[in-house]
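Asker: would you be able to build a 3D model of this:
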Amino acid sequence: MPDLGLPRLVLAGRTVTYDADLPIGAICWRRVGIEAVDHRTGASGAYAIVTIALQLGIAGQGLPSITEETKYFLLGSETPRTVKPGGSPLSLERFALTKAFVPDDTLLFQFSALGFNSHKIHIDRAYATDVEGYPDLVVNGGLSTLLLTEFARNDLGVRPRSLKLKFLAPLFANRTMTFGAEKGEGAWMFTIFDDQQRPAVEAEMSI
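Answerer: Below is the predicted model:
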């Protein structure tokens, strides 16, 4: 991540394309880099949108098996530390299938360690609450993505070709997150709700 003098990092969105399998035990190559930096100024001051591109492929093969594009907001330290919900509470009745899950401190720590993610909002409750103003530890966006894809794979039998996510609001440790799925034309639409049934993540999975 570039040093732009904007110390606060917020995940905004992610797009993943699955073109081929990565077999267990295969030797792989990895390319990652900054694709774009968009400087902006809003009501709370300067901020930037940074796009990171990642490719994973099998050694000896030039084309990537998985391509990922992730967008982050980089915010200044003066940005107000207020937690805004993703929207009003919604009914879950329209979804073909729902599933509830409660992420705890241990899971957040294990996932952060697995990805070498040392961001304190995921592992240091005092920092998350006292410094950043969150009510509890923040669930990793990558963990939400993994749980959603496992929900699709295990409960729906869906094998995705691509996945596009928009992160609307944070989810927190030790609070219920509910996954809702509804089938569209050639794709499954997902929403992850917080413990108040407010949308926190929206996703589209092509199949």
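Asker: only C-alpha atoms from now on, for both contacts and neighbour counts.
Answerer: Will do.
Asker: packing partners for the longest helix seen in the chain?
Answerer: Ranked by residue count and defined by DSSP state H, the top helix of the chain is helix 141-155. Packing partners of helix 141-155 (3 or more C-alpha pairs under 8 Å, 6 or more residues apart in numbering; DSSP states H and E): none among the helices and strands.
Asker: the following helix or strand past it - contacts with which helices or strands?
Answerer: Toward the C-terminus, helix 141-155 is succeeded by strand 162-167 as the next helix or strand (DSSP states H and E). On a contact count with 3+ C-alpha pairs under 8 Å, 6+ apart, strand 162-167 meets strand 8-18, strand 199-206.
Asker: quick one more, to check against the first:
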Amino acid sequence: MAVVRTESLRIAPAAAYRGTFAPLTAEPKSTGELPPGWEGIYFPFDAALADLRPDGSPADDGVLPVIDLPRRMYAGEDTVFHRPLAYDDVVEQRVQAGAVVEKEGRGGRLVFADIERNYLVAGELAISSVWHDVFLEAAKPGAVAKPPAPAPDAEWAWTESLTLDSRQLFRFSALTFNTHLVHYDRDWARGVEGLQDLLVHGPLVRMLLLDYAVRSQPGIKVERFSLQMQAPVFVDAEVRLVGRETDSGSEVLVVDAQSGVLARGLVTAR
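Answerer: Down below sits the predicted model:
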């Protein structure tokens, strides 16, 4: 059964995102088109405080079943843009559970859970997206993270450096009402999750990579975008965005100082 919410796409959230992360993007204007991916700052999380897990992520949101694993992480997203959204549109969002699959991994039990989101305007489907989450067992003390896979040996047409600081993480958490402690509580991130520092939000990585692809190919009309998170992106750590055109659109990556792939996005153009 779908959870249905309705929201008018006000300019203020987009202006706040632009001023923090995308100053080269055109200023949002009434009835103007929303850049692809920016629907991600609307319909913020709304689980009651009592319905949060100890890590601050939703436990009972009326969509997924309650999963008895202590850690929850964003693993990626697949989105189809059927038609543009515009500022001031009244949008209906329908959210329901997709596939929920349990597996056994190197670190123990895993549950992969999909969340299906559809965005409609006047009954017409504008965007359909499948958000992928993974639930994990508690981090093992002293466990060493597997290094990310190296980037393909390719000529990248576009490249730029990026470092995200704690102010930006705070703002994205505020925009999306994301209370996951890994984004703002260093003691939790390091001591409980076993991370080296605060974690950059996966949905923010998605938006930044899609913005980068659109900025690097002026005039491109995005039909699909698929993101796979492959390793953590950390606060205050310089990374590189790299990209190149493909036969169907473009490929964009986040890579670390050793050229390990942290995230990979594939754009399909109309």
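Asker: if we can go back for a sec, and the helices and strands packed on strand 162-167 of the first structure, which is most packed in?
Answerer: Of all those, strand 199-206 carries the top mean neighbour count, a mean of 22, counting by mean count of other C-alpha atoms under 10 Å.
Asker: now do that one: which range of the second structure does it align onto?
Answerer: In the comparison with the second structure, strand 199-206 of the first structure aligns to the range 261-268 (TM-score structural alignment).
Asker: how far off centre is the matching stretch?
Answerer: Taking C-alpha atoms, centre = their mean, to the nearest Å, one finds stretch 261-268 of the second structure lying 12 Å from the centre of the chain it belongs to.
Asker: check stretch 153-161 of the second structure too.
Answerer: 22 Å.
Asker: mean deviation of the longest helix of the first structure from the second structure?
Answerer: Here the mean offset of helix 141-155 of the first structure against the second structure after fitting is 1.2 Å, by mean C-alpha distance after the TM-score superposition for the first structure.
Asker: go through that helix and flag the buried ones.
Answerer: Neighbour counts over helix 141-155 of the first structure (16 or more other C-alpha atoms under 10 Å) mark Gly141, Ser144, Thr145, Leu148, Thr149, Phe151, Ala152 as buried.
Asker: map the second one across to the second structure for me.
Answerer: Per TM-score structural alignment, the equivalent position to Ser144 of the first structure in the second structure is Val205.
Asker: show me the contacts for that match.
Answerer: By C-alpha atoms under 8 Å, 6 or more residues apart in numbering, the residues touching Val205 of the second structure are Ala263.
Asker: repeat that for 10 Å
Answerer: By C-alpha atoms under 10 Å, 6 or more residues apart in numbering, the contact list for Val205 of the second structure reads Gly76, Asp211, Leu227, Met229, Val233, Leu253, Val254, Leu262, Ala263, Arg264, Gly265.
Asker: now it: how far from Ser248 of the second structure?
Answerer: As judged by C-alpha to C-alpha, to the nearest Å, Val205 of the second structure and Ser248 of the second structure stand 22 Å apart.
Asker: on that earlier part again, list just the nearest of the buried residues of helix 141-155 of the first structure to Glu68 of the first structure.
Answerer: For these, the minimum distance to Glu68 of the first structure (C-alpha to C-alpha) is 12.2 Å, reached by Thr145.
Asker: how far away is the closest one from Ser206 of the first structure?
Answerer: From Thr145 of the first structure across to Ser206 of the first structure, the span is 15 Å (C-alpha to C-alpha).
Asker: could you do Gly86 of the first structure as well?
Answerer: Separation of Gly86 of the first structure from Ser206 of the first structure (C-alpha to C-alpha): 23 Å.
Asker: chain neighbours aside, what residue packs nearest to Phe167 of the first structure?
Answerer: Spatial nearest neighbour of Phe167 of the first structure, chain neighbours left out: Val201 (4.7 Å); criterion: C-alpha to C-alpha, 6 or more residues apart in numbering.
Asker: hang on, that neighbour packs against Leu147?
Answerer: No - when contacts are counted by C-alpha atoms under 10 Å, Val201 of the first structure is not listed as touching Leu147 (11.9 Å).
Asker: farthest residue from the center of the first structure?
Answerer: Within the first structure, the residue lying farthest from the chain centre (C-alpha atoms, centre = their mean) is Gly60, at 30.3 Å.
Asker: residues contacting that residue?
Answerer: Gly60 of the first structure neighbours (C-alpha under 10 Å, 6+ apart): Ile27, Cys28, Trp29.
Asker: His119 of the first structure too?
Answerer: Arg8, Leu9, Ser112, Ala128, Val138, Asn140 are the contacts of His119 of the first structure under C-alpha under 10 Å, 6+ apart.
Asker: alignment lookup: it to the second structure.
Answerer: Counting by TM-score structural alignment, His119 of the first structure lines up with His180 in the second structure.
Asker: measure its match to Ala122 of the second structure for me?
Answerer: According to C-alpha to C-alpha, His180 of the second structure stands 33 Å off from Ala122 of the second structure.
Asker: related to what we said a few turns ago, columns distance to Thr159 of the second structure on top of the contacts of Val205 of the second structure, output as CSV?
Answerer: CSV is the format used below for the contacts of Val205 of the second structure (distance: C-alpha to C-alpha, whole Å):
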residue, distance to Thr159 of the second structure
Gly76, 22
Asp211, 13
Leu227, 18
Met229, 19
Val233, 17
Leu253, 10
Val254, 10
Leu262, 15
Ala263, 14
Arg264, 14
Gly265, 14
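Asker: show me which of these is closest to Leu241 of the second structure.
Answerer: Among these, Val254 lies closest to Leu241 of the second structure (C-alpha to C-alpha), at 4.8 Å.
Asker: correct me, but the closest one touches Phe234?
Answerer: No - in this structure, Val254 of the second structure is not within contact of Phe234 by C-alpha under 10 Å, at 11.5 Å.
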